[in-house]
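> Next come a sequence and a model predicted from it.
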Amino acid sequence: MPATVLALAPILALAAQTAPVLATPEARDVHSHARPLEARVSHVSLNLFADFDSHVLRGVATLSIDARPGAGQVVLDDNNLRIVSVTDAGGKALPYTVGKGDAVHGAPLTVTLNGAKTIRIAYASAPEAKALQWLSPAQTAGKTQPFLFSQGEAILNRSWIPTQDSPGIRQSWDATIDVPAKLTAVMSGEAKGKAVCKADRCTYRYAMDKPVAPYLIALAVGDVAFRATGERTGIWAEPVTLDKAAYEFGELDKFVAAAEGLYGPYRWGRYDVLVLPPSFPFGGMENPTLTFATPTAIAGDRSLVSLIAHELAHSWSGNLVTNATWNDFWLNEGFTSYFENRIMESLYGQRRAAMEADLAWTDMQAAVKDAGGPQSPDTRLHLELDASRDPDDGMTQIAYDKGATFLRTIEATVGRARWDAYLRRYFDVHAFQPQTSAGFLADLKANLLKPGEAERIGVDAWVYQPGVPANAVHVKSDAFPAIDAAAKAFAAGGPVSAVPGEVTTQEYVRFLTQLPRSMPAERLRALDERFHWNETGNSEIRFAWLQLALANRYPPAKASAEAFLTGQGRRKFVAPLFAQLWGQGDWGRALATRIYAKARPGYHAVTATTVDRLMKAAN
């Protein structure tokens, strides 16, 4: 594995085949208890039993430890794990302590090595482990079998794996998972043979021989089936969802080919997609070899497949080259959002890509406003989150859309040919390594920008200063002026029949977001009766419609909002709608309280924690 190192970013590579750990101050991860420059985990081997009765994973984690000479301890991350014992490879007990922790970061698990290079930790997760969601049959699409899935980003995997849970400490891994015979286990690695079944249990084995950030170790167990979409691509989903999912995401091979044509070979073997039950908190999660995806992306017309382009792009930006800390989350998401749009342009043409980029521009402006305005430090790309803040606080649209706009601005300055050649080289040189903002900027200046270009773009200000610089490239869709005019005409009292009827999802979303937030009920009723947006299965359109309808307390939207908020747990939709209701006085708070009491038990901890916080902050 190449280990090209910038002069300003000294690294410590503790083993020949081990991914480096960056040693610069900017690479210090305040959201992990680990001290990897003293002793670090290089490989994780799991042997776990999935207990659906008690909602725990229990078994043994065997960790390979690379330590500096004289290092007597290794510090791991632990969030409410039930530690049974810690031994060396020969079974000799090793002293350990679980230190004082907090609700966000958990606690340090410090093991005295006594010369051991391998440690074995017998343990169990807690029933309320934050990374794990145990679903009853009623909470699944099929309604017949329970389901389990993990969601590790940002720092939740420490609630089911005792390891150093920092994106800058890349680790290879393997796993043996014992599950009920009626269920199938899938993971973010290569399957090693077929399941071995005895009586009412089956054992599955997976491995990832490439070092990955620990948040990318992912597991799902449920009643799922597989359908190939190509030689190296396919769809996993519950049987009742599989046909729709296989159609919606049936062009995976084309997506992979388009991505490879832009920035080089796909390095992870297979690219499969697992469509999870509706409670999954994100649009998608880029787990290597197996993207986890929300069923809210299934619109029936492939209009929301940019989500797949995004998660696939993470196979380069995020999985291949990873932010060393969560302060540089934009290095994952900004690069990926830019790459996503390039894939969409390659597959569906410049017009669609421009619409999606233009909508993202609007989202960016809204994110700046939500963060407190252009002077807010939270509008910087490189954040300075201290240990008192949850890294989730930095996972806003700023990272995605300001990051992508920054890269688009570089492209406009240097030209697409130079920029693409640079990015392809960048992914090759830094493959399977962590990165920081300082490291990227140094690489950019050394290997792409000519004299004066860094200053003309203002690359340092883009990363380290708040707001959106004046030279930001705004891609404007040529489809939107007509839609904007239609929204203006309708808002002024024009007939609903004049609103375009057969347009794209992106144009409908644009139309809805351009309408004034205050509209008479009869105007909303006219739209409702023509387009039936209260019942649409297109989640993006329904979300935009509900934002408008609820802002005006349109009565028929109450039932639609309840169905939408209890039928899925995607944080992108759930949190803004609850925040909106909570800010609308007694009417909105009463509705939000009633719906949330019903919906919260079905949400993943990621979504529930976010909504809990916003409601608490609003009180």
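Right, received. Where do you want to start?

> going forward, measure contacts and count neighbours with C-alpha atoms only.
Fine.

> With Ile541 as the reference, measure out to Ser303.
Distance, Ser303 to Ile541, using Cα to Cα, to the nearest Å: 11 Å.

> For these two, indicate the residue with more neighbours.
Ile541 (23 against 16; other Cα atoms under 10 Å).

> For the closest residue to Pro278 other than its chain neighbours, grab the count of nearby residues.
Sequence neighbours aside, Gln568 is the residue nearest to Pro278 in space, at 4.6 Å (criterion: Cα to Cα, 6 or more residues apart in numbering). Residues near Gln568, counting by other Cα under 10 Å, number 23.

> Mind listing the shared neighbours of Ser303 and Ile541?
Thr505 (Cα atoms under 8 Å, 6 or more residues apart in numbering).

> Leu407 versus Ile457, what's the distance?
Counting by Cα to Cα, the gap from Ile457 to Leu407 is 10 Å.

> who's in contact with the residue nearest to Pro278?
Gln568 neighbours (Cα under 8 Å, 6+ apart): Pro278, Ser279, Phe280, Thr296, Tyr603.

> So which residues of the stretch 301-450 of the chain form helices?
Applying DSSP state H, counting those that start in this stretch to the stretch 301-450 of the chain gives helices spanning 306-313, 330-348, 350-370, 397, 403-414, 416-429, 437-447.

> also this one, for the comparison:
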Amino acid sequence: MKLQIVGATALATVLAACSGATGNSSAATQNVQESAAPAVAPVLTTPDAKDVHSYANPAEARVTHVSLDLAADFDAHVMRGTATLDLKTAKDAQQVVLDTRDLTIASVTDAQGHPLPYKVGQSEPNHGAPLTITLDGNKQVKITYQTSPDAPALQWLSPAQTAGKKYPYLFSQGEAILNRSWIPTQDSPGIRQTWDASITVPRPLTAVMSAEMLTPEGEEASGDRHTFRFRMDKPVAPYLIALAVGNLKFEATGPRTGIWTEPEMLDKSVKEFAELPKFVDAAESLYGPYRWGRYDVLVLPPSFPFGGMENPRLTFATPTVIAGDRSLVSLIAHELAHSWSGNLVTNATWNDFWLNEGFTVYFENRIMEKLYGKRRAAMEADLGWSGMMEAVKAAGGPNSPDTQLHLNMTKDRDPDDGMTDIAYEKGAAFLRTIEKTVGRDRFDKYLRGYFDRHAFQPQTTAGFLADIRKNLLTDAEAKEINLDQWAYKPGIPANAVHVKSDAFPAMDMAAKEFAEGGLVASVPDDVTTQERVRFLNQLPRDLSHERLKALDDRFHFSESGNSEIRFAWLMLALGVHYQPAVPSAEAFLTSQGRRKFVAPLFQTLWDQGDWGKAIARRIYAKARPGYHSVTSGTVDKILNWKTAQN
């Protein structure tokens, strides 16, 4: 059943599942029974768990719960209201230190409304400024504030930037340390917090969040505004608090799954992700119950900077994965897998980002294998290996410390610097190497126990290695794998398991034959997306313009609606100054803001000397206003944008 923004009876009936248990199925009952989480999650105190990207001192005072009461002002592009924080403090605690970024603080009080002394410290690039509040024995503080119109976590879209072209849109993206620009809290992944929120927005817009939805229709706030209420009763890393506001509709795809998006995107989104229930069932069969209640997907406008974001209960997804043939749905497998690796067990600091992403890539591939077979899973794993090797080159080679799993992200580095394919694919290769050593059955049993033992807790690399030595590996097996080399040394170890696709040799041969002058008619056209991407990636980077034209005339790569194929084509064509591909690149770069595509394409253009730099500057000037700060921040560095504009 499709739900309208208006129509209270229909909305309340179908969305009842969003505000509580997920029906009478045994799986849902099991989830409720097994989803118990500690009211206050532990904070790790080992030296490797110290987060240099947060001002917080959780040993003295830490946030345990955040209660937001905010209103969205679409004219001023600000959120304003209050954040009430519950604290756990040491016996002699004098103050609590919070993370903020460009927030205007109006007042800080205790629970009774009495003013508390506070100070906003000096702001630093990336980290923002510390907010230090004198506690005077209080266990709760209330902060009245508003965000900056340029808050990097928030993107305010005009109606023209949406699918419907009629209403504005707002969404947040908090990872890694951006949520401090709209929520004054301790913005560290190791300081897990429960939370609730009341969000007031203009009618007829709907607010959704990464939490249980308590008021599907919204409550009356004033004649032209209404308030939506949410609750997350499980402690989560603060970067996982997420918000979107827009002209949104919902359609269920199962008793505990469904799609939120703009009306104009709903039918195609539901069709693309119709198998959501199967994804959840497959994941649970591997590593235990899904502990978050519902699993819904919000398909965002194309400016969303990531492929997906694993916000609990509500994955945020880019429309660039809607290919019309479900060929890119591994992204959903990835974000769902984060419900265990990342959301359930979370890296304590951004030095150990691989604990989120490496585990998730491994888990994602297991879901894809279970649903689509070993051949499809092998193709995607093999493409991932190639991405890893490219990331090693980009990092400066196998001796670069940035090719380690456990990083040393100093305070002067943005945590985003560590969000490369090293964390994702080297991490997954590490786990596949362990699997090969001990066997899949033993490893699966271990992983299920690992998620149970550390559920709703932070984790470090050292903690994981201690756990696996204790609960899985013999001394001989640990020595054979060489755990410490994998975790703490650069490069890709010689024993790394490389899953090779049996479909790719044919693509490699086709690329070789075409590069040597073979007929375009000999290139297969009835292959999968993954095979087509492999073919394009294997072509030499010095093909003649005549050969590129023959390919495009045959396969129409410049017009492809499949984002992965279009991207692979443009990387090839722009790298040899193929001018006919420039209009396609401009259309692609100005119609979506996914950093995975945008940053490499601008880098490729920039590397082409005067020809490419002129094109890059022209397109970026047009595209930049539509990008989220996550994307524009990366491309600004590539093009020296701020320097060039001064």
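That came through fine. Quick caveat: nothing in here was measured; it's all calculated off a predicted structure.

> Mind checking the TM-score on these two?
TM-score for the superposed chains, counting by TM-score structural alignment, normalised by the length of the first structure: 0.97, backed by 605 aligned residues with a Cα RMSD of 1.1 Å.

> what's the counterpart of the residue nearest to Pro278 of the first structure in the second structure?
Applying TM-score structural alignment, one finds that Gln568 of the first structure aligns to Gln592 in the second structure.

> for Pro481 of the first structure, same thing?
Pro481 of the first structure maps onto Pro505 in the second structure, by TM-score structural alignment.

> Can you give me the stretch of the first structure that stretch 13-30 of the second structure aligns onto?
Going by TM-score structural alignment: stretch 13-30 of the second structure matches no residues.

> Then stretch 428-446 of the second structure?
Under TM-score structural alignment, the match for stretch 428-446 of the second structure is residues 404-422.

> and the matching stretch, how far apart are its ends?
16 Å.

> from memory Leu359 of the first structure sits against Arg510, does it?
Yes. Using Cα atoms under 8 Å, Leu359 of the first structure makes contact with Arg510 at a distance of 7.2 Å.

> by how many degrees do the helix or strand harbouring Met509 of the second structure and helix 374-394 diverge?
Assigned by DSSP states H and E, Met509 of the second structure falls within helix 504-515. Helix 504-515 of the second structure runs at 60 degrees relative to helix 374-394, counting by axes from the mean of the first three to the mean of the last three Cα atoms, to 10 degrees.

> Could you find the counterpart of Ser518 of the first structure in the second structure?
So, by TM-score structural alignment, Ser518 of the first structure is matched to Asp542.

> Could you pull up the contacting residues of its match?
Asp542 of the second structure touches Val576, counting by Cα under 8 Å, 6+ apart.

> repeat for Val104 of the first structure
Asp390.

> now do the one 4 residues further on
Remark: with contacts taken as Cα under 8 Å, 6+ apart, Pro108 of the first structure is in contact with His33, Ala34, Val75, Leu76, Asp77, Asp78, Val98, Gly99, Lys100, Gly101.

> three-state assignment of the alignment partner in the second structure of it?
Matched by TM-score structural alignment, Pro108 of the first structure corresponds to Pro130 in the second structure. Applying DSSP: H, G, I helix; E, B strand; the rest coil to Pro130 of the second structure yields a three-state assignment of strand.

> Which residue in the second structure aligns with Trp326 of the first structure?
In the second structure, Trp326 of the first structure lands on Trp350 (TM-score structural alignment).

> same thing with Ala50 of the first structure?
For Ala50 of the first structure, the residue aligned by TM-score structural alignment is Ala72.

> Wait, its match touches Ser198, no?
No. If you go by Cα under 8 Å, Ala72 of the second structure and Ser198 don't touch, sitting 10.8 Å apart.

> Report the aligned residue range of the first structure for the helix or strand containing Gly258 of the second structure.
Using DSSP H and E, Gly258 of the second structure falls within strand 257-261. Aligning strand 257-261 of the second structure against the first structure (TM-score structural alignment) gives residues 233-237.

> Now do the SS call for Arg523 of the first structure.
Going by three-state DSSP: Arg523 of the first structure is helix.

> Let me see the contact set for it.
Counting by Cα under 8 Å, 6+ apart, Arg523 of the first structure has contacts Gly493.

> so what's the counterpart of Ser54 of the second structure in the first structure closest to, chain neighbours aside?
Aligning on TM-score structural alignment places Ser54 of the second structure opposite Ser32 in the first structure. Nearest residue to Ser32 of the first structure in three dimensions, chain neighbours excluded: Ser166, at 5.9 Å (Cα to Cα, 6+ apart).

> What does that neighbour correspond to in the second structure?
So, by TM-score structural alignment, Ser166 of the first structure is matched to Ser188.

> quick check, its match in a helix?
No. Assignment of Ser188 of the second structure by three-state DSSP gives coil, placing it outside any helix.

> In this structure it contacts Val236, no?
No. Between Ser188 of the second structure and Val236 there is no contact, the gap being 10.5 Å when judged by Cα under 8 Å.

> Read off where stretch 92-111 of the second structure ends up in the first structure.
Stretch 92-111 of the second structure covers residues 70-89 of the first structure once aligned (TM-score structural alignment).

> actually stretch 322-329 of the second structure, not the one I typed
Using TM-score structural alignment, stretch 322-329 of the second structure pairs with 298-305 in the first structure.

> Quick check: end-to-end length of that stretch?
Termini of stretch 298-305 of the first structure sit 8 Å apart (Cα to Cα).

> tell me which residues in that stretch are buried?
Ile298, Ala299, Arg302, Ser303, Leu304, Val305 (16 or more other Cα atoms under 10 Å).
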